[in-house]
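Trainee: What would the 3D arrangement of this be:
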Amino acid sequence: MQGIGLNSLKKNPALIPLYVCVGAGAIGAVYYTLRLATRNPDVTWSRKNNPEPWQHYRDKQYKFYSPIRDYSKTESPAPKYEE
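Mentor: Modelled structure (predicted):
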């Protein structure tokens, strides 16, 4: 196929920005998927070490901006799940 090899990119340098944008988009998508898989409290990889991962975020700020500085002193709106 034309446009895939290095020789054809030398003949058509206008394709280089296309490859850069597609590559950056692919890297961004992979990064975001890995970030969601490792940082999201809904995902737990080790059930033995952290059986209730949502309780870790109980006293943390969820909003982008909030005038409240210390969430540990306020009542959390999250329900308490206990077995």
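
Trainee: alpha carbons only for contacts and neighbour counts from here, please
Mentor: Noted.

Trainee: What lies in contact with stretch 38-51?
Mentor: Surrounding stretch 38-51, the residues in contact under the criterion C-alpha atoms under 8 Å, 6 or more residues apart in numbering are 37, 53, 54, 57.

Trainee: which residues in the protein form helices?
Mentor: With DSSP state H as the criterion, the chain has helices at 6-11, 16-39.

Trainee: One more, so I can put them side by side:
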Amino acid sequence: MKAMPSFSAAGLRKNPSLIPLLAMVGAGGIWAGVYILRLALKSPEVSWNRKGNPEPWQEYDKKQYKFWSQIDHENYEHPRPRF
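Mentor: This next block holds a predicted model:
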């Protein structure tokens, strides 16, 4: 399969208006790849180490997510059931 001539180096010299289009498509692809990697590595729902940390969501049990909060997160017991 032959590439489209407008996306080659010679074609981009003839049509320089395609350069921002290719840059945005490339940046969007890189952003999507980085976001998927972040979801795979940083989400508490994903566990890559079953033996060392089988339930990673338990690490977030008593963490404070707001800059200022009236709840003492150190001693707060959430009414949810423990499994």
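
Trainee: TM between them?
Mentor: These two chains, once laid on top of each other, score a TM-score of 0.81 by TM-score structural alignment, normalised by the length of structure 1; 80 aligned residues with a C-alpha RMSD of 2.1 Å.

Trainee: Output the helices of structure 1 as JSON lines; include the columns mean neighbour count and distance to residue 67 of structure 1.
Mentor: As requested, those are arranged in JSON lines below (neighbours: other C-alpha atoms under 10 Å; distance: least, C-alpha to C-alpha, whole Å):
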{"stretch": "helix 6-11", "mean neighbour count": "12", "distance to residue 67 of structure 1": "53"}
{"stretch": "helix 16-39", "mean neighbour count": "12", "distance to residue 67 of structure 1": "25"}
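
Trainee: Export the ones you listed as CSV, with columns for distance to residue 72 of structure 1.
Mentor: As requested, the helices of structure 1 are exported to CSV (distance: least, C-alpha to C-alpha, whole Å):
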stretch, distance to residue 72 of structure 1
helix 6-11, 57
helix 16-39, 21
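
Trainee: For the residue of structure 2 positioned farthest from its centre, give its distance to residue 52 of structure 2.
Mentor: Here the centre of structure 2 is the reference, and by C-alpha atoms, centre = their mean the most remote residue is residue 14, at 37.0 Å. Going from residue 14 of structure 2 to residue 52 of structure 2 by C-alpha to C-alpha, to the nearest Å gives 57 Å.
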